[in-house]
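1. sequence? don't have it. structure:
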């Protein structure tokens, strides 16, 4: 039986993906910091791991356990991440660094830890959960978008690097999804810039996020991930969820200034 590891499995896309892969016949390990929040997954037969993607020891221990128990890793779904928003001037550099630790370096370290096993067995699928935010941008989202742009670039390089070893690297770019992400982003945004010179932008963007939170169910993304890992020759990228494809299409065809004007015009509706 093929073995999958899903990070950020305590809620949202990660939880839905762990269940979808289990239903598809995989042995699934769900990883998150808060093991108690994965009790429902354990009841469904998912093996749960305590893992913090900013803690190297916990990642090493998690991969060692999987290899010891199952002897292989066929699928890595790098889903752990969060949205940290606020005016660039207002966000402490320490928070910017932490955003990269969670959204990029944790992902990168797990790729390093799983690649030797996949390379030895001559096969594997690495699915990196990016975002449409890896292709577009917003005011007050400089750190978050930087991390997702970085995930896109890293994934492209890895795709070429690992192809000779039978390892596929896939990027999934969700649009608006009903998860905790929006609430966390709004909380960070208002805490950081709700009372600064950027307060008008922060309040408008918070309202915008509140609307976007009424997006697609996480299972939409989970189903795309299952499709990608079961495909003999998966696409390099999958965009899914509310608004993802039309937004990326508009970004692709519009010059920067036109996209700037379109986004700022939409944001003014929430001012």
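-> Cool, the structure landed. Small disclaimer: the values here were computed from a predicted structure and weren't measured.

2. use CA for all of it now, contacts and neighbours both
-> Will do.

3. Tell me where the stretch 101-250 of the chain has strands.
-> Under the criterion DSSP state E, counting those that start in this stretch, the stretch 101-250 of the chain carries strands at the ranges 124-129, 167-174, 237-240.

4. Any chance of TSV for these, columns mean neighbour count and distance to residue 230?
-> Below are the strands of the stretch 101-250 of the chain laid out as TSV (neighbours: other C-alpha atoms under 10 Å; distance: least, C-alpha to C-alpha, whole Å):
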stretch	mean neighbour count	distance to residue 230
strand 124-129	26	9
strand 167-174	25	11
strand 237-240	20	14
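
5. Against that first model, consider the following:
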């Protein structure tokens, strides 16, 4: 698969982390890359590296439509779409502010879905295209305090599975990337939302404190966490492969956790959770 045959690649959420690393690697591989973020001024480093820079807010219909039109006006279609934009709002099911949950779904699920809808007509007409959705191992298993975030990633799993079979007859492939712990600043957002969810006198105070400690320890452990470059390499494979896989799990620890959840069932998984979190 040549880089020109999938030109251009549109990547969301490029201001930092996985999106930034992915845009950088795609550029090095010779792809025409449209790097996007809500505030395009933060993408100066990518622009200087050769990326086309666009403003794109995946919670805004106007912003998404304008960005896709800009690419299609110049190239006729988006060759590959990398749906990366997303974040984690963490807290217990009982205490988390549902308005914040709705905002997270707008970014992690509905933004991904709508942007996909916008690029598909031109891809179908060309009978060619790639869609790469950045999910999470959190779409295959669930930890306490992360239920609502996990729900967004389970939704991405379902959307990707349905879409893959819907668009295959049109020559379009869909791949889902499922990273484990990736050091991107994601954990800082998660810890902040946990802190906001836990109030003095909360019946979940112990659980929230334990969760914060596990999160900090996990992301600081080189045996469990990797840098965003590991995900970028997998995205490049999904974009360039002649026969891209439907799923790519990133990090050995993520593969082990998914296997434990899938093979062990609820009893094994609940035992793992109790071992991690104790009685809080």
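-> Good, I have the coordinates. The structure presented is a predicted model; accordingly, all values stated were derived computationally and were not measured.

6. Can you give me the TM-score here?
-> In this superposition the chains share a TM-score of 0.96, using TM-score structural alignment, normalised by the length of the first structure; 270 aligned residues with a C-alpha RMSD of 1.3 Å.

7. any idea what residue 48 of the first structure aligns with in the second structure?
-> Using TM-score structural alignment, the partner of residue 48 of the first structure in the second structure is residue 53.

8. Wasn't that match part of a helix?
-> No. For residue 53 of the second structure, which was evaluated using DSSP: H, G, I helix; E, B strand; the rest coil, the result is strand, with no helix membership.

9. My guess is it contacts residue 39. True?
-> No. The pair residue 53 of the second structure / residue 39 is not scored as a contact, 10.0 Å apart, by C-alpha atoms under 8 Å.

10. In terms of packing, which of these two has more residues around it?
-> residue 53 (23 against 15; other C-alpha atoms under 10 Å).

11. Could you tell me how many residues sit around the nearest residue to the more buried one once chain neighbours are set aside?
-> Nearest non-adjacent residue to residue 53 of the second structure, counting by C-alpha to C-alpha, 6 or more residues apart in numbering: residue 35, 5.0 Å away. As a burial measure, the neighbour count of residue 35 of the second structure was computed by other C-alpha under 10 Å and equals 28.

12. Tell me the counterpart of residue 35 of the second structure in the first structure.
-> Under the alignment defined by TM-score structural alignment, residue 35 of the second structure corresponds to residue 30 in the first structure.

13. That match: what's it in contact with?
-> For residue 30 of the first structure, the contacting residues are 5-10, 14-15, 18, 38, 41, 46-49, taking C-alpha atoms under 8 Å, 6 or more residues apart in numbering as the criterion.

14. May I ask you to confirm that it belongs to a strand?
-> Yes. When the secondary structure is assigned by three-state DSSP, residue 30 of the first structure falls within a strand.

15. Tell me how far it lies from residue 108 of the first structure.
-> For residue 30 of the first structure, the distance to residue 108 of the first structure equals 18 Å [C-alpha to C-alpha, to the nearest Å].

16. Please apply the same query to residue 177 of the first structure.
-> From residue 177 of the first structure over to residue 108 of the first structure the distance is 24 Å, taken as C-alpha to C-alpha.

17. ok, these two, which is more surrounded?
-> Neighbours around residue 177 of the first structure and residue 108, counted as other C-alpha under 10 Å, are more numerous at residue 177. The numbers are 25 against 18.

18. Tell me which residues touch that one, please.
-> The neighbours of residue 177 of the first structure, taking C-alpha under 8 Å, 6+ apart as the test, are 212, 213, 214, 215, 216, 217, 218, 241, 242.

19. Using CSV, please lay out the residues you listed together with distance to residue 22 of the first structure.
-> Conversion of those to CSV gives the following (distance: C-alpha to C-alpha, whole Å):
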residue, distance to residue 22 of the first structure
212, 29
213, 27
214, 27
215, 25
216, 21
217, 18
218, 16
241, 22
242, 25
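
20. Helices of the stretch 51-200 of the first structure, start to end?
-> Taking DSSP state H, counting those that start in this stretch as the criterion, the stretch 51-200 of the first structure carries its helices at 56-70, 93-100, 106-121, 142-162, 181-193, 199-212.

21. right, so of those, which gets closest to residue 223 of the first structure?
-> helix 181-193 (19.1 Å; C-alpha to C-alpha).

22. And that closest one, what does it pack against?
-> Contacting helix 181-193 of the first structure under the criterion 3 or more C-alpha pairs under 8 Å, 6 or more residues apart in numbering; DSSP states H and E are the following elements: helix 199-212.

23. Which part of the second structure matches the helix it packs on?
-> Applying TM-score structural alignment, one finds that helix 199-212 of the first structure aligns to the residue range 205-218 of the second structure.

24. superposed on the first structure, where does the matching stretch end up, distance-wise?
-> Per the superposition on the first structure, stretch 205-218 of the second structure and its aligned residues are separated by 1.0 Å on average (mean C-alpha distance after the TM-score superposition for the first structure).

25. Could you do stretch 152-167 of the second structure as well?
-> Following the fit onto the first structure, the mean deviation recorded for stretch 152-167 of the second structure is 0.4 Å by mean C-alpha distance after the TM-score superposition for the first structure.

26. residues in the first structure aligned with that stretch?
-> Counterpart in the first structure of stretch 152-167 of the second structure, with TM-score structural alignment as the criterion, is residues 147-162.

27. got it, and stretch 120-130 of the second structure?
-> Applying TM-score structural alignment, one finds that stretch 120-130 of the second structure aligns to the residue range 115-125 of the first structure.

28. And the contacts of the matching stretch?
-> With contact meaning C-alpha under 8 Å, 6+ apart, stretch 115-125 of the first structure is reached by 72, 73, 74, 75, 76, 165, 166, 167, 168, 169, 170, 229.
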